[in-house]
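Enquirer: The following comprises the amino acid sequence and a computationally predicted model.
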Amino acid sequence: MLESGNLDEADSLFSSLGEKYPDNAGFIYRTGLAKEKKKDSSAMDYFFKTVGLDSTHQAALYKTAKYELTHRKPHNAIQLSSTGLRSRPNNASLLSILGQSYLATLQFEEATKPFERLLELGEGSEFILERLASAYRRSGQTDKAIETYNKMLELDNMNGMVHTNLGALYLKKDDTRKAQEHFMMALFIKNQPADAEYVNLGLAYKRKEDFRSAYISFQKALEENPENERAMIELALAADAHFKDKNAVLELYQDFVKKYAENGRKDMLSVAEYRISELKKEIHLAK
């Protein structure tokens, strides 16, 4: 009846069976399915009741774990999916929920395990790879993150987000050549404001002490987004390292302090204020 679309009839039948056999998890679950198909909000009550009757019921565990995850109760989702995996360790749906729940609770190293198992089971979708790469990146496993993001590029080489993340990871490893390649690719792909990519590219040039190219990149970032605080302070720092005109550099720092004095990052403001003080001394002594 469920399959044929007779939802009211199915709901009535399984509700009756559930009342007659209240300990039968199968009847309770199918009542929930009928109500779910009817978009009846009480469906979840039946799925949770199913789990209470049968802690190994895989379909009910998946529905309840997914519900808890999407309703911002990831710790409950971890418990439910882990319960199901004890009886069926290779349940791909529950492994995915478990990995996502660990990410949601910032347990990044734990999150890698279910996603790694999914790859072993042949579940190498872009969705799984992206979350595994994120877990590796956020748990400090840089090389594994790079390897996983590169697997994503094998599926779609025009994924700008992947190129941006690879650029940041290579920059972390001081491989500025590869970092620049990926940041440039991300810029090529993007059709939206690309200030973050220009900032990253500027930082890569800065790492190589190519301050002129860094300055140009930070300028482009500000053209894309004049409110990018990091781009503005980095522009002043690049100018400070490259320009001979101390007055022009001083003006860049002063502009930054004027714009962000009330709500800017304190560490950036401290750098700017220190350089303003030093530059004023240098300009005075040069007179």
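Expert: Arrived safely, thanks for sending. Computed from a prediction, not measured in an experiment: that's the story for all the values here.

Enquirer: For the rest of this, base every contact and every neighbour count on C-alpha atoms.
Expert: Noted.

Enquirer: what's the neighbour count on Asp245?
Expert: When neighbours are defined as other CA atoms under 10 Å, Asp245 has 11 of them.

Enquirer: Quick check: it vs Ala231, distance?
Expert: Distance of Asp245 to Ala231, given as CA to CA, to the nearest Å: 20 Å.

Enquirer: Show me what the helix or strand containing Val199 is packed up against.
Expert: Using DSSP states H and E, the element containing Val199 is helix 195-207. Contact analysis of helix 195-207 by 3 or more CA pairs under 8 Å, 6 or more residues apart in numbering; DSSP states H and E lists helix 160-172, helix 176-189, helix 211-224, helix 229-242 as its packing neighbours.

Enquirer: Using a markdown table, lay out those together with distance to Tyr29 and mean neighbour count.
Expert: A markdown table is the format used below for those (distance: least, CA to CA, whole Å; neighbours: other CA atoms under 10 Å):
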| stretch | distance to Tyr29 | mean neighbour count |
| --- | --- | --- |
| helix 160-172 | 40 | 22 |
| helix 176-189 | 47 | 20 |
| helix 211-224 | 53 | 22 |
| helix 229-242 | 53 | 21 |
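
Enquirer: Can you lay out these as a markdown table showing distance to Ala65?
Expert: Putting the helices and strands packed on helix 195-207 into a markdown table (distance: least, CA to CA, whole Å) gives the following:
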| stretch | distance to Ala65 |
| --- | --- |
| helix 160-172 | 29 |
| helix 176-189 | 36 |
| helix 211-224 | 42 |
| helix 229-242 | 40 |
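
Enquirer: Identify whichever of those helices lies nearest to Asp45.
Expert: Of all those, helix 160-172 sits nearest to Asp45, with 39.0 Å by CA to CA.

Enquirer: what helices or strands is that closest one leaning on?
Expert: By 3+ CA pairs under 8 Å, 6+ apart, helix 160-172 packs against helix 142-155, helix 176-189, helix 195-207.

Enquirer: Columns distance to Thr64 on top of these, output as a markdown table?
Expert: Output for those, formatted as a markdown table (distance: least, CA to CA, whole Å):
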| stretch | distance to Thr64 |
| --- | --- |
| helix 142-155 | 30 |
| helix 176-189 | 38 |
| helix 195-207 | 38 |
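
Enquirer: Comparison target below:
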Amino acid sequence: MSKIGLIILLLFVSKVEAQTSALAVSDSLYAVGEYDKAIAALKEISPKSEKIHLKLAKNYAANRETEEALFQYKKVLENNQNRVLTAVSYGELFMKAGQLKRADSVFRALARQYPKNARFQYRLGLIKEKQKDSTAIHHFMFTIALNERHQGALYKVAKNKLQNRLYTMAEHFSKMGLEVNPKNPSLLSILAQTYSSLKLYKEAIPHYEKLIQLGQESVFIYTKLGFAYYREGNYKDAIKMYKNALQIEDRSSDTHYTLGKLYALTGDLDKSETHFLMAILIKNQSVDAEYLSLALTYKMQEKHKEALKYFNKALAENPENERALYERAVAADNYYKDDKAAINYYQDYFNKYENIGNAGMLSRAKNRISDLKKKMHLAEK
């Protein structure tokens, strides 16, 4: 080999080693969540192979730089349309970004190319579901026709049948999925709810119990199981389930009310009275503070329309909430272009609290009324 050939070979080997080292560094950085640094390392590599572009896409996606990630995927697919997994990642990123039409286009192309692939039909169903398109169920059914073991599609179809009160079909598709995976909590829940809807509480109970054994503890599951026990005359276990529900959410008027009835049935009238009183107390409690807090959150986000809506809700709950009345005027001031409307809101607050209200809020309201009136007067000249 000539000296020139040897030099070229050594330079090539050196370049390959440098790229390999840069890739190893970027992989390590990705593994610890240092996506910016991983991207910087990958961008230094030149020329960029498909592998580099895919690693860039992966890092950009993890770093929530969606458009950059999509650009890298597109670059790869423009040069090699046969990269199916890359196309899948491309389509799924469109879905995640809410670009549903473009996601639909990607998965439709894949479904045409691979008509027997259940995964692509399922993705099309998910896209249609996000678009509130009723044809989603057809894609889920098609998925099952291609793969009758597909857990996601079986759940979607079983849930749809339950919602539409087609209980026999809901039971059928739930059982199909559970034959493959008896511990699928989603399908267990659909089957249990189906039996509850049919008032077949004895059949529903084992499935609710299994959900709890699998760690699926929630107010919904506990109250559903509690009600099934209650209808089967098992008041002791029913009480236990409703008490478990209260451990998760203790401000439920309905749960306290049901416990009141159950304790009455067992003859424990003191506890029955306690829970009935709690149910009444919770139901009668005003939630103006919660509405006010939510409205103030919207105010900080400068979502003035939403803020105005929830200040009104707070006042509907408690017309004597001074802060809500003042803040409603501020929200109206920011939302409405009509200065006269804003003045009216401030005036409502000022008139009600002029002699008894918060001095700071009253002063701000008075000054703002004055400023708005001057503004209107100047506009008329």
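Expert: Looks like it came in fine. Small disclaimer: the values here were computed from a predicted structure and weren't measured.

Enquirer: ok, back up a step: from the chain's centre, how far out is the helix holding Val199 of the first structure? Work that out for me.
Expert: Put simply, helix 195-207 of the first structure sits 20 Å off its chain's centre (CA atoms, centre = their mean, to the nearest Å).

Enquirer: cool, stretch 19-31 of the second structure as well?
Expert: Relative to its parent chain, stretch 19-31 of the second structure has a centroid offset of 34 Å by CA atoms, centre = their mean.

Enquirer: Buried residues, that stretch. List them.
Expert: Residues of stretch 19-31 of the second structure classed as buried: Gln19, Ala22, Leu23, Val25, Ser26, Asp27, Leu29, Tyr30 (neighbour count, 16 or more other CA atoms under 10 Å).

Enquirer: Next, the residues that contact that stretch from outside, please.
Expert: Contacts with stretch 19-31 of the second structure, where a contact means CA atoms under 8 Å, 6 or more residues apart in numbering, come from Tyr35, Lys37, Ala38, Ile39, Ala41, Leu42, Ile45, Asn59.

Enquirer: Tell me the residue in the second structure aligned with Thr70 of the first structure.
Expert: Using TM-score structural alignment, the equivalent of Thr70 of the first structure in the second structure is Lys96.

Enquirer: ok so, going back, the helices and strands packed on helix 195-207 of the first structure: which one's closest to Lys49 of the first structure?
Expert: Distance to Lys49 of the first structure, taken as CA to CA, is lowest for helix 160-172 among those, at 41.3 Å.

Enquirer: what angle do the closest one and helix 142-155 make?
Expert: In terms of direction (axes from the mean of the first three to the mean of the last three CA atoms, to 10 degrees), helix 160-172 of the first structure departs from helix 142-155 by 150 degrees.

Enquirer: how much does helix 160-172 of the first structure stray from the second structure?
Expert: Helix 160-172 of the first structure: mean distance to aligned residues in the second structure after superposition is 2.1 Å, counting by mean CA distance after the TM-score superposition for the first structure.

Enquirer: what's the span of stretch 332-346 of the second structure, first residue to last?
Expert: Start-to-end span of stretch 332-346 of the second structure (CA to CA) is 9 Å.

Enquirer: tell me which residues in it are buried?
Expert: Ala332, Asp333, Asn334, Tyr335, Asp339, Ala342, Ile343, Tyr345, Tyr346.

Enquirer: so which two of these are the farthest from each other?
Expert: Farthest pair in those, by CA to CA: Tyr335 and Tyr346, 13.5 Å.

Enquirer: Residue in the second structure paired with Glu262 of the first structure?
Expert: Under TM-score structural alignment, Glu262 of the first structure pairs with Ser286 in the second structure.

Enquirer: residue contacts, the closest residue to Lys261 of the second structure other than its chain neighbours?
Expert: Take Lys261 of the second structure and drop its neighbours on the chain: the residue closest to it by CA to CA, 6 or more residues apart in numbering is Ser272, 6.5 Å away. Applying CA under 8 Å, 6+ apart to Ser272 of the second structure gives the contacts Leu259, Gly260, Lys261, Leu262, Tyr263, Ala264.

Enquirer: List the buried residues of stretch 40-54 of the first structure.
Expert: Applying a neighbour-count criterion of 16+ other CA under 10 Å, one finds Ala43, Met44, Tyr46, Phe47, Phe48, Lys49, Thr50, Val51, Leu53, Asp54 buried in stretch 40-54 of the first structure.

Enquirer: Let's see which of the residues you listed end up in strands.
Expert: Counting by DSSP state E, no part of these is found in strands.

Enquirer: I'd like those residues as TSV, with distance to Lys173 of the first structure appended.
Expert: Formatted as TSV, the buried residues of stretch 40-54 of the first structure follow (distance: CA to CA, whole Å):
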residue	distance to Lys173 of the first structure
Ala43	50
Met44	47
Tyr46	51
Phe47	48
Phe48	47
Lys49	51
Thr50	50
Val51	47
Leu53	52
Asp54	49
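
Enquirer: Looking at those, which one is closest to Thr112 of the first structure?
Expert: Among the buried residues of stretch 40-54 of the first structure, and counting by CA to CA, the member closest to Thr112 of the first structure is Val51, at 26.5 Å.

Enquirer: Report the separation between the closest one and Lys63 of the first structure.
Expert: With distances taken as CA to CA, Val51 of the first structure is found 10 Å from Lys63 of the first structure.

Enquirer: before we move on, what about Lys113 of the first structure?
Expert: According to CA to CA, Lys113 of the first structure stands 21 Å off from Lys63 of the first structure.

Enquirer: Repeat that for Lys73 of the first structure.
Expert: Using CA to CA, Lys73 of the first structure is found at 14 Å from Lys63 of the first structure.

Enquirer: repeat for Ser217 of the first structure
Expert: Separation of Ser217 of the first structure from Lys63 of the first structure (CA to CA) stands at 48 Å.
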